[in-house]
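Trainee: I would like to see how this sequence folds:
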Amino acid sequence: MKTPKAIFYLVLLIMTSCAQTKEEQIVVYSYVEEPHSYAKPNNAFIKHLKLDITVDFETEIISGKATYDIENNNSTQIILDSKYLEIESVTANGKETDFSLGVNDKQLGQPLTITIEKNTKQIEITYKTTKDTEALQWLKPQQTADKTNPFLFTQGQAILTRTWIPIQDSPQIRISYEANVQVPKGLMAVMSAENPKEKNESGLYHFQMEQAIPAYLIALAVGDFEYKAISERTGVYAEKSMLNKVQEEFSDMEKMVSAAEDLYGPYAWEQFDVIVLPPSFPFGGMENPRLTFATPTVIAGDKSLTSLVAHELAHSWSGNLVTNATWNDFWLNEGFTVYFEMRIMEALYGKERADMLALMSRQDLDDELENLKETPNDTKLKLDLKGKNPDDGMNSIAYDKGYLFLRTLEEAVGREKFDAFLKQYFKEHAFSSMTTEKFVTYLNTNLLEKNKVTFNTEEWINQPGVPKNQAVISSDKFKNVELTLQDFILTGKIDKETTKDWTSQEWVHFIRNFPKTMTADQMKDLDTALNLTNSTNSYIQMVWYEQALNHDYHGKNIDSKIEDFLISVGRRWYVETIFKAFKRNNRMEEALKIYEKSRPNYHSVTAKTIDDLLGFEPTKEVE
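Mentor: Here you go, the predicted structure:
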C-alpha cells in the first residue's frame, strides 16, 4: 500500500516525465558490449547508409561520400569505426561539425567520434580509402581469368568493412543501404543488393538493399564479367571465359533454394546469385546477401564441390537472417550453417553424400582439436576474443564442433521436432542478432523443456573439447575407400577400375588417410598409376601436395606443381595447409622463396595468416 507521500512523488515523477520532449527521453536499447567495435549504439546508431563513391583503378582508391540516417538517443556524439581511411569532412544535419579520430589500434583501427545535437537525424562523411585498406583487393588484368581488364573485390568479414567505409562495424548493428558507384566504362559493378544483369554505357550503377544487414555483409565487386540466369531468382556472374562452365557447375542452385525453403521457411532475400571471383579470393565463399562471392577453386567440372554453394545459401537463414551478436558468438553463424548445408545436400544428393561430408567435417574437427591442444579454451564454442582479431576464431571449432553439437541435439530429440524448432527459431528472430546466452534460453524453453529432454548444453558450449555424448557418423563408401588403401599398402598395386567413379570426397578421404609409414616410393607408385600430381580438382591437389611434403616425395614435376598452385590460388585454407606442411617438414627455406613470389597475389586476409605462420616480415617492395 502506497503512503500519500509516496503517491505525491510518483505523480511528480510522471509529471516530470511527461514534460520532457521526445528528444530528451532516453530509450533503453539492448545492444550488448562489443569488444571489436568502438561504436556505442545504445547512445546513437546508424539505421541507413547511402554511398556515393567513385572507384579509381589508376590510383587504387575509392572516394566519395557516405550519408547516414541515425537514431540519436539523447546523445551529443556518435562513434563509428574507421581504419586506414582518410576522413576529409563531416556534416550533421547539413552543417559542418567537429570530428576526431582516436588512437589507432592494430586490430580495431580508430574510433571516429562525431559531434551531433540531440535533434541530429543525419550525418555525412566525405572520405577516401588508402593504400593500406585491408578489405579491398585491386587486381591487375593478368591476375584475372580473361586477363584483359582489372578487377576489384571487397571482403568485409569479420571487421574489415571499416577499412573501406566509415561504419559501426558490429554484427549486431543492422542497416539498410543504397549506393551510387561510378566505375570505369566497360566494367560492371555488383553489390550485396539489387544488381544489374548487364553493363551500361555510363559506368554508373545504382544499388538498393532494403533489408537491414550487418556491416560485414556490405560487399562490392567491379570487373569485366557477365551474368547468366539459372532460374528466375538464381544465376551466376563470371568472367566471359568461365561463364558457361560456372553456370553448368552451379545449375542446381534453384533446387538448393527450394530444398532449403522446404526445411526452414521462405527465402527472405528475393534473389540468390553467385559471382565467381579471381583465384586470389581468400575464402571458399562469402555469404553476402543476394550475391554470394565464391572462389574458382570449386569449379571442378562435376559439381562435386558445390556443397560450398549449399553452405553459403544456408547462411541466408543462419548468419544473414539471424546474426551472431558479437564475434564471440560466431558458432551461431557457422555451426548452424554447416548443419543446414548437410541437410540441403542430403535432400538433393542423398544421405550417403551428406554422410561423407559430415564425416570429413568430423575429421577436420579432430585435426583442429589436436592443433589447439595447448590452448584448450580455444576449443569452446562460446569464445573470448577480446584483445584478439576475431579472425582467430574462424576455425573448425565454430564450424564443425558447432555442427556436431546440433546434429547430436537432433538425434536426442528427433529430426521432426528439431526441424520444427529451427523453423520457428528463424521465423521468430528474423533480421535480428543473437547471443549464445539468449539462444540457450530459447533452446531450453522451446525444445528441451518442451519435450522433457535432458541435454548437456553447458558442457558443449562452455567447456573445452567434445563431450562423450556425440553423434557417431559413418560412411560405407569411406569404409570401401579405406579397404582400397589397405590393399595398396599391402600389395603396392591399385586397380583403377575401383577408383574410376570416386567422388572428390572419396579421393580426399583416400589421400588424407595415408599412414605415416608410407614411403616416397609408394607415393611415386600411386602417382604413376593415378596421375594425382596433375589433378585439376583443387581439393584433391591440396591434400595430395600436403601428403607429398609429409612423405618427402620430391621431383621436378611435383615440386613445380606445388609452387604453381601456391602462386595461382589464394584460398587461405588451401595455401595455409600447404605452407604448414612445408614448416612441419623443415622446408622453410623453400617455403619462403615460394611465398615471396605468391604473396603479391594474396588478399590481405590470406597474407596476414601466412605472414604469421612463416614469421615473414614484408618489405615495402613486397607489399
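Trainee: every contact and neighbour count from this point should use C-alpha atoms.
Mentor: Noted.
Trainee: quick one: what helix or strand has the closest residue to T533 other than its chain neighbours in it?
Mentor: With sequence-adjacent residues excluded and distances taken as Cα to Cα, 6 or more residues apart in numbering, T533 is closest to I558, at 6.0 Å. Using DSSP states H and E, I558 sits in helix 556-568.
Trainee: residues contacting that helix, please?
Mentor: 279-280, 533-534, 545, 575, 594-595, 597-599, 601 (Cα atoms under 8 Å, 6 or more residues apart in numbering).
Trainee: and the residues you listed, which are buried?
Mentor: By neighbour count, with 16 or more other Cα atoms under 10 Å, the contacts of helix 556-568 hold 279-280, 533, 545, 575, 594-595, 598-599, 601 as buried.
Trainee: nearest to A39 among those?
Mentor: S280 (31.5 Å; Cα to Cα).
Trainee: residues in contact with that closest one?
Mentor: 295, 568-571, 601-603.
Trainee: what about those residues, which are in helices?
Mentor: Among the contacts of S280, the members found in helices (DSSP state H) are S568.
Trainee: which of the contacts of S280 tops the neighbour count?
Mentor: When neighbours are counted by other Cα atoms under 10 Å, G570 leads the contacts of S280 with 29 neighbours.
Trainee: for it, which non-adjacent residue is spatially closest?
Mentor: The nearest residue in space to G570 (Cα to Cα, 6+ apart) is S280, at 4.0 Å.
Trainee: am I right that the one you found falls within a helix?
Mentor: No: looking at S280 with DSSP: H, G, I helix; E, B strand; the rest coil, it is coil, so not inside a helix.
Trainee: and the helices in the stretch 151-300 of the chain?
Mentor: 243-249, 253-264 (DSSP state H, counting those that start in this stretch).
Trainee: in the shortest one, what's buried?
Mentor: By neighbour count, with 16+ other Cα under 10 Å as the criterion, the buried positions of helix 243-249 are 243, 246-247, 249.
Trainee: I'd like the structure of this one too, to check against the first:
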Amino acid sequence: MRILLAAALLAGSASLAISPAAAQTIPAPILTTPEARDVWTHAEPQVARVTHVALDLDVDFASKTLYGSAVLDILAAPGATQVVLDVNDMDISAVTDASGKALKWTLGAKDTASADIGSALTVALAGANRITITYRSKPGATALQWLPPEMTFGKKKPFLFSQGQAILNRSWVPTQDSPGIRQTWEATLRVPGDMVAVMSAEKLSGDKGEALPDGRRQFRFRMDKPVPPYLIAFAVGDLRFKPLGPRSGVWTEAPMLDKAAKEFVDVEKMIDAASKLYGPYRWGRYDMLVLPPAFPYGGMENPMLTFLTPTIVTGDRSNTDVVAQELAHSWSGNLVTNATWSDSWLNEGFTTYFENRIMESLYGKEQAATYADLDWDVMQREIAAAGGQTGAATRLNGEPGAGEVDYTKGSNFLRMIEYTVGRAKWDAYLTSYFDRHAFQPQTTAGFLADLRERLLKGQPELELKLQLDRWAYGAGLPGNAVRVHSATLAKVDTRLAAFNAGGPASAVQPTGWTTQEWLRFLNGIDRQQTPARLKELDETLGLSASGNAYIQSAWFELAIANHYDPAVPYLRGYLSRIGRGLLVYPLYKGLMKQGDWGQPKARDFFAEARPTYHPSTAAGIERIVAGQE
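Mentor: Here you go, the predicted structure:
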C-alpha cells in the first residue's frame, strides 16, 4: 500500500480526489501529462521529489549572504538512485544523509536559456530519504534584496526581503523550484538582535523571537500545508506589528504603521466575503507586510503574510483591490496552483476575477464595475501590444510569463462563463473546484476537463456557446467577451472628451477622484500634446509633484511621449524612489522610444537608480535599455 501510494503521488496523471484534511499531510501528486512538464526546472519529480524543507540559516548583513543548511525529505520511486534539485549561483560546501555521511553530488553547468534557471544539483541518494545541504547564498542572489538604511522608512537600520516568484527562490533555497512540486517547510532564522524576522508561515517563537547568548535573536516558523516553493518568503528589518482583527494584522516599519493600518482596516471583512464566496479560508492568519518602495510588485500572496508595496497606501483606500487580489490568491494560486508557469493564468486570471467579486461584496456593484472597466482597457492595450488577434503572446496557455494578459483575459474568461451559465451555478462550481483540488497543482487541460465534467455535463450547445478551447488556447479575444461599463468612469469620460476637444484643464475638477478615475482620465488623454497644453495640465492638476505613485506614472508616460522637459527632474526622482515594475517599466520603455531625447535619459536614470531596484526589476529594465524589449 505504501509503495502504491508513493507511486501515485510521484506520477499522478491527474489531480487526485484527496480530502482537504488529508491533503495537508499527504504529499500532493506530481502531474505527468505533457502539458504539466515544467521547462523551468531541472528536477525529475516523477523519479524523486522533495516533500519537506527545513531551513536553518544565519542572516549576515555585512556579507549580504545567508548561510547554514537545508534538510530535504525525499520521496523516491522504487529503484531511484538520485534526486535532482534546482540551485542558482550558490556556494555548496557539503551534502550528507541523516547520519552525517557524505553523499556524492555534482553541480551542472548553468542553463543558458535563462539566467534564472540556474544549475542542476544532482545528489546520489544511496538509500537516503533525507539529505542535508550545507551552503551559503551569494551577495547577488536574485531572490534577495538587501537595502541600506537610507532606502527604508526609518532610515536607521538595513532591511532584507525575498521575492521568490517565479523561479528565484533557487538562489537561496536548494530545492525543486517548480510550482507543481508542493512542499511543506519549516525555518529557523538568526538575525541581529535589534531586528525582527517574519516569514510566510506560522510563528513558533513569538513576534520578538528568542534571545541568543551572542546578542542575536532567533525566529522559528512552520508551514504544515504543502505549498509551491516560490511561496517560501521572509523579511528582516526594524519591523512593528499592529493587529487589525482576530485573524489579521499589519507588519511594517514604525513610520508607515498607522497609515497602513488605516488603509487596510477592512481586511477582516474581505476575509469573510471571500470565504462566503468560495469556501473557508484555510491558512489561519492573514497578516500583511508593507515593504519599502523597492518592492518590485503591487503585492505577493505569500501564505499567512502578504507582501505589499507602499504605493497602494494613498490615504483613500482606493487601491485596496491589491489586498483583495492577494487575499484571493489564498484560494487561486496558493490552494490550487498552476503546475507550470505556462499556465499562470490559472493563478492570476482566477484571482483577478475573484478579487472583483470580493470588491463587489464589500463596496457594491459600481465600484467593482470601475475596476472591471479599467481592466478591459488594460486588456485591450496589452492584446494590441502583443500582436492583436493573431499574437501568440495573447494566448492564456502559452509561453511562461505572458504578463497582464494572464490577469485580464483570464478574468474575462471566467466572467464570460459566469454570465453564460448564471452566477449561482458558477459560484457553486468554483466552490467545489477549490475544495476538490485543494493543495494540488492544476493545468489548463485539467481545468477544462473538470469544467466539462462538473459544469457542462455533456451539453453541446453550451460547449459551443462558451468557446472554451478558443479562450484557453487561441490568440486574441473571443467574440463572447464581456465588457462591464462603469457609470463612475463614464462621468470621467465626459470630462476627458471635453479636455481632448480643447477644453481648459481647470474644467476637469478632479477633487475627490479615486486613483481609478485619475487613471481613466490620464490614460485617455490624446497622446500628442503641445508643451503649453502639458504645462497647463501639470500646473493645474499638480501631476509631476503628485503624492500618488499611480498618477505620477500615468502622467510621466504622457510627458515622455511629448518630450516635456519640466517633468524630467520629477521623473528622475520617481525612478530612484519607486521600484514597482508595473509603474516603472512603461516609463523606461517610453524613454527608449524617444530616440536621442529619451534614450540617454533612460540609461542615465537606470545607472543612478539601479542600486534601489530588486534584482528581478533591474534585470527587466536592463533588457529594456539594451533595446531587447
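Trainee: matching residues in structure 2 for the helix or strand following the helix holding I558 of structure 1?
Mentor: Next along the chain after helix 556-568 of structure 1, taking DSSP H and E as the criterion, comes helix 572-584. Aligning helix 572-584 of structure 1 against structure 2 (TM-score structural alignment) gives residues 581-593.
Trainee: quick check: buried residues in that stretch?
Mentor: Buried-residue list, stretch 581-593 of structure 2, by 16+ other Cα under 10 Å: 581, 583-593.
Trainee: related to what we said a few turns ago, could you check the angle helix 572-584 makes with the helix holding I558 of structure 1?
Mentor: Angle between the axes of helix 556-568 of structure 1 and helix 572-584 is 130 degrees (criterion: axes from the mean of the first three to the mean of the last three Cα atoms, to 10 degrees).
Trainee: can you list the buried residues in helix 556-568 of structure 1?
Mentor: Buried-residue list, helix 556-568 of structure 1, by 16+ other Cα under 10 Å: 558-559, 561-563, 565-567.
Trainee: using CSV, please lay out the residues you listed together with distance to L49 of structure 1.
Mentor: Listed next are the buried residues of helix 556-568 of structure 1 as CSV, based on distance: Cα to Cα, whole Å:
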residue, distance to L49 of structure 1
I558, 50
D559, 49
K561, 46
I562, 44
E563, 43
F565, 40
L566, 38
I567, 38
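Trainee: tell me which of these is nearest to M356 of structure 1?
Mentor: Set against M356 of structure 1, the nearest of the buried residues of helix 556-568 of structure 1 by Cα to Cα is F565 (25.9 Å).
Trainee: against T519 of structure 1, how distant is that closest one?
Mentor: F565 of structure 1 sits 23 Å away from T519 of structure 1, going by Cα to Cα, to the nearest Å.
Trainee: repeat that for E86 of structure 1.
Mentor: For E86 of structure 1 relative to T519 of structure 1 (Cα to Cα), the value is 56 Å.
Trainee: got it, and D302 of structure 1?
Mentor: Counting by Cα to Cα - D302 of structure 1 and T519 of structure 1 are separated by 31 Å.
Trainee: looking at these two, which is more packed in?
Mentor: Neighbours per residue, other Cα under 10 Å: of D302 of structure 1 and T519, the larger number sits with T519, 17 against 14.
Trainee: can you find the partner of that one in structure 2?
Mentor: By TM-score structural alignment, T519 of structure 1 lines up with T530.
Trainee: its match reaches H563, doesn't it?
Mentor: No: applying Cα atoms under 8 Å, one finds T530 of structure 2 not in contact with H563, separated by 9.6 Å.
Trainee: what does D89 of structure 2 align to in structure 1?
Mentor: Checking with TM-score structural alignment, D89 of structure 2 has Y84 as its match.
Trainee: same deal with T188 of structure 2?
Mentor: Looks like T188 of structure 2 aligns to N180 there (TM-score structural alignment).
Trainee: how far away is the alignment partner in structure 1 of S432 of structure 2 from Q172 of structure 1?
Mentor: The alignment partner of S432 of structure 2 in structure 1, by TM-score structural alignment, is Q424. Separation of Q424 of structure 1 from Q172 of structure 1 (Cα to Cα): 21 Å.
Trainee: just F418 of structure 1 next, same as before
Mentor: For F418 of structure 1, the distance to Q172 of structure 1 - Cα to Cα - is 26 Å.
Trainee: please say which of the two ends up with more neighbours.
Mentor: Q172 (26 against 19).
Trainee: which residues touch the more buried one?
Mentor: With Cα under 8 Å, 6+ apart, Q172 of structure 1 has these contacts: 31, 214, 323-326, 432-433.
Trainee: now swap in E134 of structure 1 and tell me
Mentor: 160, 163-164, 604-605 are the contacts of E134 of structure 1 under Cα under 8 Å, 6+ apart.
Trainee: what does it align to in structure 2?
Mentor: Checking with TM-score structural alignment, E134 of structure 1 has T142 as its match.
Trainee: N456 of structure 1 -> structure 2?
Mentor: Match for N456 of structure 1 (TM-score structural alignment): Q467.
Trainee: returning to that earlier point: which among the contacts of S280 of structure 1 gets closest to S17 of structure 1?
Mentor: Using Cα to Cα, those come closest to S17 of structure 1 at H603, 54.0 Å.
Trainee: many thanks, we can stop here.
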